[in-house]
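quick one, structure for this:
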Amino acid sequence: MKNPIFIWIIKLIVVVIFLQTLYFKFTASEESIFIFTTLGIEPYGRIGTGIVELLACVLLLFPRTMLVGALLGLGTITGAIVSHLFVLGISVKNDGGLLFILAIITFLCCLLLIYSQRSKIPDLLKLKI
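Have a look, this model is predicted:
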């Protein structure tokens, strides 16, 4: 999986999905408030998640930090998927499961990005203090 165009397409899918949902988180849309209230973490969870997603977007755009951005994105979106499965349900406020589908797409794209950078994982684990 060394095709740089394919990697950029996957990165852009994640970034576009995260940035689109950030708009709703940071503008305190009714749906975002409902989700994070249901989870019991409104407003701090909504804003905190938004900041983490924004950081993941920035990290994904640079080759040196892409792996960290993908890991951060994967961790964040895993929380969203678990929330959908165990608390919110697949469909939130009659969205037909759109948010859940976007979460699954983001999860798979982050996994592909991590897989494409798997050779760098050992270096990431070496802490240089």
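
contacts, neighbours, all on C-alpha from now
Noted.

for Met66, which non-adjacent residue is closest in space?
The shortest distance from Met66 to any non-neighbouring residue, by CA to CA, 6 or more residues apart in numbering, is to Leu60 (4.2 Å).

next, the second sequence, to be compared with the first:
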Amino acid sequence: MLHRIKQVAAIILPLFIAVIFLDSLRFKFTDAPETQTIFGLLDGWAASWGADGLFAHTGLFSQYVIGMAELIASTTLLIGFIPALRRLQVLGAALGLAVMTGAVSFHLFTPLGIDPNQDGGGLFVAACGVWLSCAALLALKRQEALAIGCGFIRLLIPATSR
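Modelled structure (predicted):
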């Protein structure tokens, strides 16, 4: 029974994450009023401590940069359904977790708040759901995640010959 739940979760989690990310791109890439409100509030907050432009259209954390990260995460999650490329889902989940950690943190710890667009907090709930889904997918695929992590470490720290 547990094995079957893991199999279903391995299909549903990446699809859920990808759908939420891909749906949000229409707001980020078209400069929708909702996106302008969110990134405008964040840019004003950043400017108050000397980082003006950080969330602006050409900023390091602009809606376009975040949108591209979400697009890459979605793409790797979906391409990861190809058996030979299944490890890409781990990378997509890790990238999604990083992006959503930022999103949830900004909702909680900046003037953005939980309901910046007066949608009843739906955006915040979706961010939390995606964050939890990414974390669950990484836990589910922890062996692949460890293998990828070890591979990166081997790249960074070359083996010494004795």
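
so the residue nearest to Met66 of structure 1 sits against Leu72, correct?
No - contact criterion CA atoms under 8 Å: Leu60 of structure 1 and Leu72 do not qualify, at 9.5 Å.

show me which of the two is the more surrounded one.
Leu60 (26 against 20; other CA atoms under 10 Å).

check contacts around the alignment partner in structure 2 of that one.
In structure 2, the residue matched to Leu60 of structure 1 (TM-score structural alignment) is Leu77. Taking CA atoms under 8 Å, 6 or more residues apart in numbering, we find Leu77 of structure 2 in contact with Pro14, Leu15, Ala18, Leu88, Gln89, Val90, Leu91, Gly92, Ala93.

residue ranges for the helices of structure 1, please.
4-26, 30-38, 44-60, 66-83, 98-116, 121-125 (DSSP state H).

can you add distance to Gly89 of structure 1 and give these back as a markdown table?
Compiled in a markdown table, the helices of structure 1 are given as follows (distance: least, CA to CA, whole Å):
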| stretch | distance to Gly89 of structure 1 |
| --- | --- |
| helix 4-26 | 18 |
| helix 30-38 | 10 |
| helix 44-60 | 18 |
| helix 66-83 | 8 |
| helix 98-116 | 9 |
| helix 121-125 | 34 |
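
what number of residues lie near Phe109 of structure 2?
10.
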